[in-house]
Structures are given as structure tokens and as C-alpha cells.
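>>> Everything below, folded, please.
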Amino acid sequence: MAASASSGPSRYLREEDRIHIADRLRENASIRQIAAELGRSPSTVSREIRRNGALWRGKDWVYRPHAAHRRAEQRRPRPKPGKIGENPELRDFIQHHLERRWSPEQICQALTARFPDRPEMHLTHETIYQALYVQGRGELRRELTKALRTGRTMRRPHRQSYKRLPRNIRDMVMISERPAEAADRAVPGHWEGDLIIGKGGKSAIATLVERSTRYVMLAHLPGEHNAAATRDALVTTVRTLPPHLRRSRTWDQGSEMAAHKTFTLATDMPVYFCDPGSPWQRGSNENTNGLLRQYFAKGTDLSVHTREHLDAVAAELNGRPRKTLSWQTPAQRLSKLLNAMA
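Model (predicted):
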């Protein structure tokens, strides 16, 4: 039997769709058959029967299409006030933490921890995204989207990562030879690194992320970021670490790492190289570089930032709670590990 409507399914079930469901149920058609005839998901049909049908003597579902349609229409008055818009305390808490560049997921976790016995202060991170991006809701200031990691005013789907060709760097030691303790993040002292590049490729910041704690360190390259300049900046940064936190460094095959052997001689810290086109092998660093773009936007001159500003940015990132650390901060996790090792 064909569905009564020929114009294709709308977002909501129509009355004629509900009549079709009722007719086919009387003919003992399966949920999947009815869904296929309507061009809907089986879960849509099943949910419709549960929500808008009625239990007969507490056992069997009785589905009356016209009554079901009235029930559905009564539940659909728009616009409905959102949870954030109805609760000024909740809205102010979210906006305050967005201004501090916390992610929606971090904010939701903080709400649960701060107000454990107040369900009206609990929500999902998707609710925050909806309040920011859905036009007309007005629950959060639209300009706060600039404080999100992407800084976008519209949501976009993920795209495939750009795959680079391998570089000719002599004497590379590949990531497959990196110690197992680095791969499972069991021991602190293994770092991932990369460069974020400024306007016209004329300035850069080297980023280092410790794999076990996600602790961040930044090295400034206001001028050249060739192999020698990158090596010298990283040597200066790494030498501030105690020896037991200098176990390894993982980098991609960028030409700025051509002097990796002299870096290792100066720091006693071996360098391992990722496979070409495999950014997930430095996942913590890729994630951190995305966070850093909140502070150092693409297409801007990175040479204007002072050493003090870089230190402040690193401190702010190291003070943010992370889901992957059970909502501890990188600074807290590193401090605990250092105390345990001591």
C-alpha cells in the first residue's frame, strides 16, 4: 500500500500520515513496512505510536489518528522558551565562562560540579551551541561565538585533513620506534610539537604538549622559523624542564626539524617523526593548536606578542579543566605526577 501523501515527508508527521499508520496497523503491517511506505525511519513511527497512541486496559496500544494528531499539535506551540533564556543565573554563568574561553562541554561539567543538587542548572553542551548558533533564540549573545575554539559565527562540518608529502629530513627516527610508555601515556615526559604560522609565513610560535598531562609550553619565533631558529628556541624552552620530563619529542616531517640531531645533543631528548599525512599521531598537539588559535588568530602577525603574553596564554590553557583528564587541569595533573615521582 502506498502512502497517502505524494509530496514527500515533511519534518513533522501530517494527519494523513497518521491515518496511514492507523490503517496499516489494523492490517498487522510491521513498523518497518509502515516506515518504508511513509519514507520515514522506523524509530519515527514507533515513537509516534508510543507518544500519541493510548494504552488499552494497560496492555495494548490503541492508535487513533485524529486524536494522535491533536495531541501532537498541542505539544507543538512555538516559540518555546529555552532553558538558558528562562534562567538568568544559568545564562550569566555560561556567558562568564565563554568569555574566559571555556568550551561548552567544560562549562556543562563545571555546572554539574558547582550545582550538584540543582537540575535546573544542568544541561548538555549541545544546548549551549544551539543557544549561540540557532537564529532567533537570543539566549546567549551572538558575539560570544568568537570566544569558541573555532571563532565561527556559523557551524560547519568537519573536513578531511590536508595531507602533506613527506620531507627529505636526514636520519629521521619514525614514530613506530618511539617507546611504548609514550604511546600509552603512562609516563610523563613525552612531548608532541608543531608550529603555528603567522601572517605571510614570516613569524611562528612553537608549541609543545606533554602527552600524559596535556601541559603546554610555547616558544616564540618572531622572525625566521628555519631549522636553526626553531632548534634554538626549542632548546631554550626544553632546558627549563627537569631531566625526567625530557624523555622524547614527536614532530611532523616539517623542514623546521632538519636540525633534530643537534637538538637531541643539546637536550638529551630524542625526536620521533610522524608518518606523512597523519596528524592524529600528534593528537594532543593538534587539539592544543586549535585552542591556541583563540589567542593567535590565523593570518595575524605573531611577532607582536611578547614573551609575557605567551606565558600568560600557556598558563590559561594549563588552568582549564580537561575532559580527558577527568576534569582536572593540566597544571594539577602535572603537579600530582611530579609530587608522586618525588
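>>> contacts, neighbours, all on C-alpha from now
Will do.
>>> Can you name every helix or strand that the helix or strand containing residue 205 contacts?
Secondary structure assignment for residue 205, by DSSP states H and E: strand 204-210. Using 3 or more CA pairs under 8 Å, 6 or more residues apart in numbering; DSSP states H and E, the elements in contact with strand 204-210 are strand 190-197, strand 216-221, helix 283-292.
>>> same thing but 10 Å
With contacts taken as 3 or more CA pairs under 10 Å, 6 or more residues apart in numbering; DSSP states H and E, strand 204-210 sits against strand 190-197, strand 216-221, helix 227-238, strand 248-251, helix 283-292, helix 330-341.
>>> What are the buried residues along that strand?
204, 205, 206, 207, 208, 209, 210 (16 or more other CA atoms under 10 Å).
>>> cool, stretch 31-43 as well?
Those would be 31, 34, 35, 37, 38, 40, 42, for stretch 31-43 by 16+ other CA under 10 Å.
>>> Name the nearest of those relative to residue 17.
Set against residue 17, the nearest of the buried residues of stretch 31-43 by CA to CA is residue 38 (7.2 Å).
>>> how about this one, so we can line them up?
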Amino acid sequence: MELPMSSSRLDLSERYRLHALYETGMSMRAIADVLARAPSTISRELCRNQHAARYRPDHAQRISEHRRAQASRRPRIDAERIRQIEVLLREDFSPEQIAGRTGLASHAWIYRHIYADQKRGGQLFMHLRKRRRKRRRRDMRDGRGQLTHRRSWTQRPSVVEQRSRIGDWELETIRASHGKGVVVSMTERRSRLHLLA
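Predicted coordinates:
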């Protein structure tokens, strides 16, 4: 039975184990498997808590504790701050501008507040410069550009196979290895005219 992977903070003993495994040259994914942690947790730990381009468990622990203490000291966002933020949003300031210039709240908190307001039927989201894009789950395939009623070449009529008439085209799409570019190859069956687009 597989253990569920945790993404919570690492404790000091886990940091020492992480350090030992990382020094042997083990990959982050393999370390994550050994520690029963999400690979993103290991990656984030190594990126955020390095000192002088090296990962040191004791230093990482101090940084983590300091970060946690700072977070608990942040003032809670009271009703007056929320009112000020909403006024600025209605004046079409972006969450980044409000966070940067006033320090009332982080831009991430402001976005969460806007979307919570939208779910309650509010209109704050109308003042955003860009509308929120729907996030697709990773396992969903992108259906854009897919032909729904396409016919396989094995089902084409025999007259096309004979190449006796002009006007029967064969089309293929060629996708780049990283999915960034696409080429369409078109071949006229009788004349063998070949076009690329």
C-alpha cells in the first residue's frame, strides 16, 4: 500500500535526511519518494532554503522558523482595510498596484477576496484588467482544433484510391515535439501537388 504524499513543512530530522540524499546526487523525485513527500515540496525546500548555493539543514530550519514567525506577526486584514481595498479596486487599480503602493494586503489575498466576492454575487471582478482564465485540470485533454467527424484514410472511397480524378486531397498535421508549432501537409492525390502551411 502506498503512503499518501504530504506537502506540509519538513521538520529538522527530515531536512537532515533530505540533505544526505541530495548530497549523494539523488533526484528530487527519488528523494520525495523516500521521504513520502510531494516532489514540489522537495523542490521548494531546496530553492527557498539554500545558503551560499548549498543546502544546510540547520540553516534551512532557522529560515523556516523565521518565516513562520513573520507570518504570525502580520496584521489581520480588518473591515476598514477591506473597505479601502474595495474602494481602490472600484477605481480600477490592479491588485498588484494596491499591494505594492499601500501595503494593505498581498496581491494574492486581494485576488482571493475578489473571487470570493464574485462567488457571492459581487461585482469586484468586473474591475480587473484581465478576466480570470479557467484553470484546466492536468489530466484533461485540450479539445481545441480537433475534428469531430473526421474519417480515417482506410474509409475513403475506392475512386480516390484510383487517383483518376483531380480534387481529392490528403491532409496531415505534423506537430513539433514540444507541441509549440504545427505544420499542415496537403497532397493532391492525382497530380501529387504538395503544399505545406
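>>> Please state their TM-score.
Remark: TM-score between the superposed chains equals 0.45 [TM-score structural alignment, normalised by the length of structure 2]; 125 aligned residues with a CA RMSD of 4.3 Å.
>>> Quick check: of the buried residues of strand 204-210 of structure 1, which lies closest to residue 15 of structure 1?
residue 209 (57.2 Å).
>>> residue contacts, the closest residue to that closest one other than its chain neighbours?
Leaving aside its chain neighbours, residue 209 of structure 1 sits nearest to residue 216 (4.6 Å; criterion: CA to CA, 6 or more residues apart in numbering). Shown in contact with residue 216 of structure 1 (CA atoms under 10 Å, 6 or more residues apart in numbering): 191-193, 207-210, 284-285, 288, 311, 313-318, 330-331.
>>> try it again with 8 Å
207, 208, 209, 210, 288, 314, 317, 318 (CA atoms under 8 Å, 6 or more residues apart in numbering).
>>> Repeat that for residue 171 of structure 2.
184, 185, 186, 187.
>>> So it belongs to a strand, correct?
Yes - under DSSP: H, G, I helix; E, B strand; the rest coil, residue 171 of structure 2 falls within a strand.
>>> Roughly how far does it sit from residue 186 of structure 2?
Using CA to CA, to the nearest Å, one gets 5 Å for the distance from residue 171 of structure 2 to residue 186 of structure 2.
>>> any idea how far residue 127 of structure 1 is from residue 90 of structure 1?
12 Å.
>>> what do you get for residue 97 of structure 1?
15 Å.
>>> ok, now residue 104 of structure 1?
Where residue 127 of structure 1 is concerned, residue 104 of structure 1 sits at a distance of 9 Å (CA to CA).
>>> again with residue 340 of structure 1
Distance from residue 340 of structure 1 to residue 127 of structure 1, by CA to CA: 39 Å.
>>> who has more neighbours, these two?
residue 127 (15 against 8; other CA atoms under 10 Å).
>>> name the element the more buried one belongs to?
helix 125-133.
>>> Now that helix: buried residues?
Buried, per 16+ other CA under 10 Å, within helix 125-133 of structure 1: 125, 128, 129, 131, 132, 133.
>>> Heading C-terminal from the helix or strand encompassing residue 32 of structure 1, find the next helix or strand.
According to DSSP H and E, residue 32 of structure 1 maps onto helix 31-38. Later in the chain than helix 31-38 of structure 1, the nearest helix or strand by DSSP H and E is helix 42-52.
>>> List the buried residues of that following helix.
Neighbour counts over helix 42-52 of structure 1 (16+ other CA under 10 Å) mark 42, 45, 48, 49, 52 as buried.
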